[in-house]
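Peer 1: quick one, what's the 3D model for this:
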Amino acid sequence: MSETSSREPSVTGSSGADGDLALARRGDRAAYDRLVRPLLPELHAHCYRMLAASHDADDALQDALVKTWRGLGDFEGRSTLRTWLYTVATRSCIDLARARGRRAMPVDLGPASARAVVDDAPSGDVAWLGPYVGHARQGTTSPAARYEEREAVELAFVAALQHLPGNQRAALLLFDVLGFPAEEIATMMRTTTTSVNSALQRARATVTRRVPDPSQQATARRIGDRQLNAVVQRFTTALEHRDTDALIDLVTEDVTWAMPPMPHWYAGLTAVGDFAAQVPMGNCGSWRTLPTSVNAQPAVACYLRPDGAPSHGAWAITVLTLRDARISGITSFLGVEHFTALDLPAELPPIGQ
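Peer 2: Purely as a prediction, here's the structure:
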């Protein structure tokens, strides 16, 4: 991709950026930081899509930034700095994915459970897909990109990517999400344009089979903010009141509920209703909630206060997947670390205090 391409904003297109690049090549770290800082959100989102875990994305992005800093003296400017950063970051992601393996959701481990597993325990030997708490930015206005930036971090899309080999994953993201041309991707991935096009064809077939249509962004636009917020409010009210019937009234007949790192998951009204009644609505304790957003989808921060505890502690970030104005998927990511990433408090006082 040339530096004058309309599909890619040039980082080196202004005199200020050119000056910073010259300074950075001479070892000025502050100038380098000024150059890369505007690109960090979109690069981190790319690494998350590749790796499906924010902490892995952190590692890959840090590795890429160190490598580009150390190699800046050899950067010849035949592409934009942004292209070079994406090249290095993508290779770092492929290497990390190869070393750590693909990340999974409970649905990948086996069939749904027909009844609630009340003594379910976290599975520590599974590399779990994690939530994305950032704000995706791509920096491209290319009409050729198939996915909107928010669609490209939705849970279903990120989970589908994990079923692709690293080269297919990279080709799909670089072409369909970020708008790089196949010829440029071939250079970035040290392969041929024919190989890139072949990888794209296979990747699209896999993703199409696994990602439902319409996207969550299209669903949200169709039902509108008011109705979307009403669904979230009804869900939180049902949880806080421990009202299983109210929750079941909100969901589709084929609703699913998963709680990584718990390995069991549930599908359908009967199984989800049984799980809801026996676990979150059962003897867990009382709940408080805060609305939030994760993976560009509506989400609820769920705080649990077991009987006798002085406060509600961070328990799970629950992401809601909608079909029309009903909930078709509930994914509860357990762990206080997700609250920290969202700048949410680790505990809440009981209602009325």
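
Peer 1: okay, CA-based contacts and neighbour counts for the rest of this
Peer 2: Fine.

Peer 1: close enough to count as contact, Thr321 and Ala296?
Peer 2: No: using CA atoms under 8 Å, Thr321 is not in contact with Ala296; the gap is 10.4 Å.

Peer 1: now the other sequence, so there's something to compare against:
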Amino acid sequence: MTELVAAPGTTLTRTELEQRLPAHRRELTGYCYRMLGSSHDAEDAVQETMVRAWRSIDGFAGRSSLRSWLFRIATNVCLDALKGRRSRALPMDLNAEASPPVESSLGTPEPAETWVGPISDGAVLPASSDPAEVAVARESVRLAFVAALQHLPPRQRAVLVLRDVLRWRADEVAELLDSTVASANSALQRARATVAARQLDAPGPVDPPGEGQKALLERYVSAFERYDMDELVALLREDATQSMPPFRLWISGAQDIAAWMLGPGSGCRGSKLVQVQANGRPALAQYRPDPDGDHVPWGIHVLDLSGGKVVRITSFIDPTLFPRFGLADRL
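Peer 2: The predicted structure is shown next:
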């Protein structure tokens, strides 16, 4: 994004600030989402950033770009929000072993603040024509990466996102965090090591968007809506996994996923799926049938595709997510 730099000593009016803020909202939302692991928290943090900026505009004297000034405010908002809060996670982070595909594995739902949540691509990915820039942005919001970030101390988290995702220079990060370049570089190395260790179970190279991915998704939607588990299993890699926040269980293996769908998950029979994009990945919004004959929101399934197969399904069972993806409240 082009930096908007005022001349030293220049002040902005509140009207001018309000006109410029929308151009920064998407990038700030992506930053706050990576920091906080929740689309709801990210939206709240961006709104608080905008409010703080509006209130303190008299203190902006053009010594830095408007973008840098907003990121300083957003970083402080996120650091404040993270104080005393436990890290968000995915089910694989909480349970080392996969669950058998039986109803007793379901357990009770955990509070929403336990989990890393999904976010719509439209809220965070840059409106760029540069394929390389878009590819980097997609990888930096994938669920496994965002979950790994949550294991970092908050300031290390900020350093890693600013340096490796947003490509800030070390001196810029040091200035934003009121630190030294040496300290910022040390934090970056520690953060990189931690995140790399947390992602050792990566499902393999991700299939790029294209006709192959489109065809796979169409077959997946067709098999799911017909509830043809033989066809669905054929689309899954043998070691595919499925998790279902807000529940702790996760299932490993294509056959166990099908067993779950035909057993405890059989209430999904007759569902309709709508394709969306979440966390830089293809995703499906599931509407389950209700007694009135309509279909009502049930969950958002984020899919990882590799080698022409579905290798990971993260199913967020949360109808309140649907408005965040611009989806209807019933079909």
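
Peer 1: how far away from the center of its chain is stretch 156-167 of structure 2?
Peer 2: Stretch 156-167 of structure 2 sits 16 Å away from the centroid of its parent chain (CA atoms, centre = their mean, to the nearest Å).

Peer 1: output the residue interval of structure 1 matched by it.
Peer 2: Using TM-score structural alignment, stretch 156-167 of structure 2 lines up with residues 168-179 of structure 1.

Peer 1: what's that stretch in contact with?
Peer 2: Stretch 168-179 of structure 1 is contacted by residues 7, 46, 49-50, 90, 94, 138, 140, 142, 144-149, 152, 161-162, 180-182, 185, 196, 199-200, 202-204 when judged by CA atoms under 8 Å, 6 or more residues apart in numbering.

Peer 1: same check on stretch 303-321 of structure 2?
Peer 2: With CA under 8 Å, 6+ apart as the criterion, stretch 303-321 of structure 2 contacts 117-118, 203-207, 212-213, 216, 235-237, 239-246, 281-283, 297-302.

Peer 1: again, 6 Å this time
Peer 2: By CA atoms under 6 Å, 6 or more residues apart in numbering, the residues outside stretch 303-321 of structure 2 that reach it are 205-207, 235-237, 240-245, 282-283, 297-302.

Peer 1: ditto for stretch 22-41 of structure 2
Peer 2: With contact meaning CA under 6 Å, 6+ apart, stretch 22-41 of structure 2 is reached by 42, 116-117, 119, 123-124, 146.

Peer 1: let's have those in CSV, adding distance to Gly59 of structure 2 and neighbour count.
Peer 2: Shown next, in CSV, are these (distance: CA to CA, whole Å; neighbours: other CA atoms under 10 Å):
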residue, distance to Gly59 of structure 2, neighbour count
Ala42, 25, 23
Val116, 35, 27
Gly117, 35, 27
Ile119, 33, 28
Ala123, 29, 20
Val124, 28, 25
Val146, 33, 26
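
Peer 1: biggest helix in structure 1 by residues?
Peer 2: Identified as the longest helix of structure 1 according to DSSP state H is helix 216-240.

Peer 1: mind listing what's buried along it?
Peer 2: For helix 216-240 of structure 1, a neighbour-count test (16 or more other CA atoms under 10 Å) marks 216-217, 219-220, 228, 231-233, 235-240 as buried.

Peer 1: pick out the most distant pair among those residues.
Peer 2: Gln217 and Glu240 (27.1 Å; CA to CA).

Peer 1: map Asp58 of structure 1 onto structure 2.
Peer 2: That one, Asp58 of structure 1, aligns with Glu43 by TM-score structural alignment.

Peer 1: so its match sits in a helix?
Peer 2: Yes: the assignment for Glu43 of structure 2 (DSSP: H, G, I helix; E, B strand; the rest coil) places it in a helix.

Peer 1: what about it, neighbour count?
Peer 2: Neighbour count for Glu43 of structure 2, taken as other CA atoms under 10 Å: 19.

Peer 1: apart from its chain neighbours, what residue comes closest to it?
Peer 2: Using CA to CA, 6 or more residues apart in numbering and skipping the chain neighbours, the partner closest in space to Glu43 of structure 2 is Thr29 (6.4 Å).

Peer 1: secondary structure element for the equivalent of that neighbour over in structure 1?
Peer 2: Aligned by TM-score structural alignment, Thr29 of structure 2 pairs with His44 of structure 1. Per DSSP states H and E, His44 of structure 1 falls inside helix 40-51.

Peer 1: that helix vs structure 2, mean deviation?
Peer 2: Here helix 40-51 of structure 1, set against structure 2 after superposition, deviates by a mean of 0.7 Å using mean CA distance after the TM-score superposition for structure 1.

Peer 1: distance from the longest strand belonging to structure 1 to the middle of the chain?
Peer 2: Longest strand in structure 1, counting residues (DSSP state E): strand 312-323. Here strand 312-323 of structure 1 is found 14 Å from its chain centre; the criterion is CA atoms, centre = their mean.

Peer 1: which residues of structure 2 does that strand align to?
Peer 2: Aligned using TM-score structural alignment, strand 312-323 of structure 1 spans residues 295-306 in structure 2.

Peer 1: go on, stretch 85-96 of structure 1?
Peer 2: Alignment of stretch 85-96 of structure 1 against structure 2: residues 70-81, by TM-score structural alignment.
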